[in-house]
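>>> starting from these lines, generate the structure:
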Amino acid sequence: MNIKTLEDIERLESIEEIILELKTLADSGAIIVVEGRRDVESLRSLGIKGDIRLASQQPLLEFTELLSKSGKEIILLTDWDKKGGIMARKIIYYLLTDGIMPNTDIRSKIRNLVKKRIKDVESLNNYVNKLRYELQDKK
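The predicted model follows:
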């Protein structure tokens, strides 16, 4: 087994831990905020149930007001490209005006694990499945 394979195994294990954390948070009532429908499909394919909301369906100010009124934990999972970063900063800003700090840890952890490989949530399911498949052949 080479170093690249070991790195991929560690990366996959870390991503799967984050997915499990996301599942647990979603099952406990947290709201996951994504950009588009394909992001939702990708998360559903990874087994994440619960309340996943699209930030792109209405003006961000209205969207964040609804999130604030929910009283639930907010998990921000926008893409890690430029557009996703801008959207994340705006959502954080609007939520902070209501005294709410969304969970951005999961987004940061995933971004750090997949940077230069994928840039969006919609690619996450395919990326994880590809890693699983490639590593299964090498075991």
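>>> can we go C-alpha only for contacts and neighbour counts from here?
Noted.
>>> Leu43 and Ile32: what is the separation?
10 Å (C-alpha to C-alpha, to the nearest Å).
>>> list the buried residues of stretch 122-139.
Buried residues in stretch 122-139, counted by 16 or more other C-alpha atoms under 10 Å: 122-125, 127-128.
>>> which residue is nearest the centroid of this protein?
Taking C-alpha atoms, centre = their mean, the centroid of the chain lies closest to Leu77, which sits 3.7 Å from it.
>>> leaving out the residues flanking it, which one is nearest to Lys109?
Using C-alpha to C-alpha, 6 or more residues apart in numbering and skipping the chain neighbours, the partner closest in space to Lys109 is Ile18 (7.8 Å).
>>> please provide the structure for the following sequence as well, for comparison with the first:
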Amino acid sequence: MIEEYKLLFDALDELKERAKKGWVVIVEGMKDVESLRNLGVEGDIIIFSGFAATADVVGRRNSIILTDYDSKGMDIERGLVRALQSYGVIPDTEIKRKIFCSIKKDISKVEELFSFVSKITNSK
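Have a look, this model is predicted:
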């Protein structure tokens, strides 16, 4: 069971490692922050508050866009990529793809990640 989610766990490890090294993680809401904290993600997690406002907070720091894997989340991602590029920064969107690649049939929201990971790790 766990083996089929190797990509998910590798992506979560990469996320934790980068966050620890100072990368900023951008999410949509407080429940997303709680889910990531419960998964062990440390460092700066910023809640999206508009394209320009969020880009101003992130500035030139390395960032990871981790919005939901739905149409709203994709719209936010596209707008944020443009806003952050105006600072000369290319945000990472690949970790999000890796996380949701193997689980999009089960969940599409960041806030559901912790309970999903708990469920699959406790069922082994």
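>>> and the TM-score between them?
The TM-score (TM-score structural alignment, normalised by the length of structure 2) is 0.93; 124 aligned residues with a C-alpha RMSD of 1.2 Å.
>>> returning to what we had before: redo the buried residues of stretch 122-139 of structure 1 as TSV? Include secondary structure.
Output for those, formatted as TSV (DSSP: H, G, I helix; E, B strand; the rest coil):
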residue	secondary structure
Glu122	helix
Ser123	helix
Leu124	helix
Asn125	helix
Tyr127	helix
Val128	helix
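>>> report the two of those separated the most.
Using C-alpha to C-alpha, those reach their maximum pairwise distance at Glu122 and Val128, which is 11.3 Å.
>>> if we can go back for a sec, quick one: contacts for the residue nearest to Lys109 of structure 1?
106, 109-110 (C-alpha atoms under 8 Å, 6 or more residues apart in numbering).
>>> which residues touch the equivalent of Ala53 of structure 2 over in structure 1?
The alignment partner of Ala53 of structure 2 in structure 1, by TM-score structural alignment, is Glu62. By C-alpha under 8 Å, 6+ apart, the contact list for Glu62 of structure 1 is empty.
>>> what does Arg111 of structure 1 give?
By C-alpha under 8 Å, 6+ apart, the neighbours of Arg111 of structure 1 are 80, 119.
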